[in-house]
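A.B. asks: Got a predicted structure here, sequence first:
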Amino acid sequence: MEGDGERLGCAAFDPTAPAVGATAVVLHGAGTSDKERMLGLMRDLAAHGHHAVACDFSGHGESSGELGDLSLKRRFGQARALIDQGVPASDELVLIGFSMSGQTVADLLAHYGPRVTTIGLCAPALYPRDAWAAPFRAGSGFTETIHTPGGWRSSVALDTFRAYRARAVLAVPARDEVIPPEVTEAVAGALAEGSDLTHLVLPEAEHWLGAWFRDHPEDRGRFVRAVVGE
């Protein structure tokens, strides 16, 4: 698939149960993450009647581009390309994001509005407003901006989550060595204002829930059941 000037490697699953008219858009995190970690989750969602799609963001996996040229803004654009090209126009959207893609889910939620009927946030991160357009490469200001104490409080994601009024699932490890607890508390508090929130705490998991769900089908199943409302 072409999107945002890049060739994006994608994966897709058709429903293996009666279709429910919804597509799950599964978005991987930063660093070495890619869509391959998401395949088991996507299969499980397909078994509950969902289409499921995912892509490698540029600089990851099978996609073109350099990781240092990626940004939160470009992640949003690439995820939009995945949805606009890969999701039936009549389908509702189930947005699932890991770590950095918690911000991307919020950006997509603001863009697609009531078409989004469920969000799943897995150890989500928040980012200052000023970091959104900055490339990830050294010297761009991105790293300095995100390490500003309390800077995450300016994230537009929190306002988006406060305004959301449908199903939300927040899955977190009991102890996250990457995301500060006050970030998780802020996300939970924002979602609790209006959404139908399920808060899953995974006692043995680490921050990298994509890899955790890949290797721990019981916890993955708990998450999937919460997402589909069982």
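C.D. replies: Structure's in. What do you need?

A.B. asks: can we go C-alpha only for contacts and neighbour counts from here?
C.D. replies: Will do.

A.B. asks: I figured residue 3 hits residue 85, correct?
C.D. replies: No: with contacts counted by CA atoms under 8 Å, residue 3 stays clear of residue 85, the gap being 9.1 Å.

A.B. asks: higher neighbour count, those two?
C.D. replies: Neighbour count, other CA atoms under 10 Å: between residue 3 and residue 85, residue 3 has more, with 18 against 13.

A.B. asks: residues touching the more buried one, list them.
C.D. replies: 77, 78, 81, 82 (CA atoms under 8 Å, 6 or more residues apart in numbering).

A.B. asks: same thing with residue 229?
C.D. replies: Counting by CA under 8 Å, 6+ apart, residue 229 has no contacts.

A.B. asks: Would you mind measuring from it to residue 196?
C.D. replies: As for residue 229, its distance to residue 196 is 10 Å (criterion: CA to CA, to the nearest Å).

A.B. asks: helix, strand or coil for the spatially most central residue of the chain?
C.D. replies: With distances taken as CA atoms, centre = their mean, residue 97 lies nearest the centre of the chain, 1.2 Å away. Under the three-state scheme (DSSP: H, G, I helix; E, B strand; the rest coil), residue 97 adopts strand.

A.B. asks: Can you name the residues in contact with the longest helix seen in the chain?
C.D. replies: Using DSSP state H to define each element, the chain has its longest helix at helix 72-86. Residues from elsewhere that reach helix 72-86 (CA under 8 Å, 6+ apart): 1-4, 25, 27, 53-55, 57, 103-104, 107-108, 131-135.

A.B. asks: Alongside the first one, take a look at this:
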Amino acid sequence: MLSPFTHDHDGERLSCVGSGVRDGSGGGSATAVLLHGAGSGSKERLLPLLDDFAARGLAGLAFDFSGHGGSTGELGESSLQRRFEQAVSVIDATVAPGGPLILVGFSMSGQTVADLARHYGERVAALVLCAPAVYAAEAWPVPFDDRTGGEPGKGAGETGPGQAAGATESRFSRIIRTPDSWRRAPALDVLRAYAGRAVLAVPGTDTVIPPAVTEAVADALGARARLTRFDLPDAEHMLGLWFRDHAEDRRRLVDLALTGPGDQVPTAAEA
């Protein structure tokens, strides 16, 4: 059963939902941590997926980043760094110390999953990346909208990095729209070094993430990870909505996250 709760971090109150995390009812299982994308993204569209992980006996956790859903804060004041720090704060406050993690990230949270994989190291039992984005290092600490009097969140979208920057855009937007800036993404080095199980969910039509970014992520994961590519020919970029509405594909994603070739997600005791 999913239970709502809140978590305070850095002056913001984050709206969270979990199953088997704070009360320990998840036992020694891994914890699936589901992270939504930017723009209009929120944890609400991920709740059916969280339910499916819980149905398989895993603990689960999802929350709204500041400026999204039920959390406080302004979207334009957020950043990739703040999203990472919020995720660490929520995980450390709710998941048993040392317990294995399954990190599931949509779009912009592809970057956050890579940041968390670097931070938690061998605790990470699996990575699940759904139409993921990665960003140049210089974009990481920059607020999504640092323009004076700017519309909150205007520069926080996930428009293709290959598009030209406009004079009225935020600094973050200018960085990510600079052609090939994503090729300098430290996240690709993290994914290249990752040696665990990984799933890359790829929509048939993606007008947000350029194909070259997706292939670079696939190549990086292919270096050492036990990678499964999950192609969804009829889906578009917002895979959170797709999985919400397509139960069979959602269950298949959970299957791929939990069972690789000949291995299983470890329990906390095994980890």
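C.D. replies: Sure thing, it's come through. On a predicted model such as this, the values are computed, not experimentally measured, just so you know.

A.B. asks: related to what we said a few turns ago, neighbour-wise, which of the contacts of residue 3 of the first structure leads?
C.D. replies: Counting by other CA under 10 Å, top hit in the contacts of residue 3 of the first structure: residue 78 with 24 neighbours.

A.B. asks: Tell me the residue in the second structure aligned with it.
C.D. replies: Using TM-score structural alignment, the equivalent of residue 78 of the first structure in the second structure is residue 86.

A.B. asks: Residue 161 of the first structure too?
C.D. replies: Counting by TM-score structural alignment, the partner of residue 161 of the first structure is residue 191.

A.B. asks: mind listing what's buried in the helix or strand where that match lies?
C.D. replies: For residue 191 of the second structure, the element it lies in under DSSP states H and E is helix 186-193. For helix 186-193 of the second structure, burial by neighbour count (16 or more other CA atoms under 10 Å) applies to 186, 187, 188, 190, 191, 192, 193.

A.B. asks: same check, this time on stretch 59-72 of the first structure
C.D. replies: Of the residues in stretch 59-72 of the first structure, those buried (16+ other CA under 10 Å) are 59, 60, 61, 62, 63, 64, 65, 67, 70, 71, 72.

A.B. asks: Would you mind giving the residues you listed as JSON lines with secondary structure added?
C.D. replies: Listed next are the buried residues of stretch 59-72 of the first structure as JSON lines, based on three-state DSSP:
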{"residue": "59", "secondary structure": "coil"}
{"residue": "60", "secondary structure": "coil"}
{"residue": "61", "secondary structure": "coil"}
{"residue": "62", "secondary structure": "coil"}
{"residue": "63", "secondary structure": "coil"}
{"residue": "64", "secondary structure": "coil"}
{"residue": "65", "secondary structure": "coil"}
{"residue": "67", "secondary structure": "helix"}
{"residue": "70", "secondary structure": "coil"}
{"residue": "71", "secondary structure": "coil"}
{"residue": "72", "secondary structure": "helix"}
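
A.B. asks: Which pair of those spans the longest distance?
C.D. replies: 62 and 72 (19.0 Å; CA to CA).

A.B. asks: returning to that earlier point: tell me who's in contact with the match of residue 161 of the first structure.
C.D. replies: Going by CA under 8 Å, 6+ apart, residue 191 of the second structure touches 114, 217, 220, 221.

A.B. asks: ok, now residue 203 of the first structure?
C.D. replies: 173, 174, 175.

A.B. asks: between the residues you listed, which has the most around it?
C.D. replies: Going by other CA under 10 Å, residue 173 tops the contacts of residue 203 of the first structure with 19 neighbours.

A.B. asks: Against residue 35 of the second structure, how distant is the match of residue 161 of the first structure?
C.D. replies: 17 Å.

A.B. asks: in the first structure, which spans are helices?
C.D. replies: Per DSSP H, the first structure carries helices over the ranges 39-46, 72-86, 101-112, 142-146, 156-163, 181-192, 209-215, 217-228.
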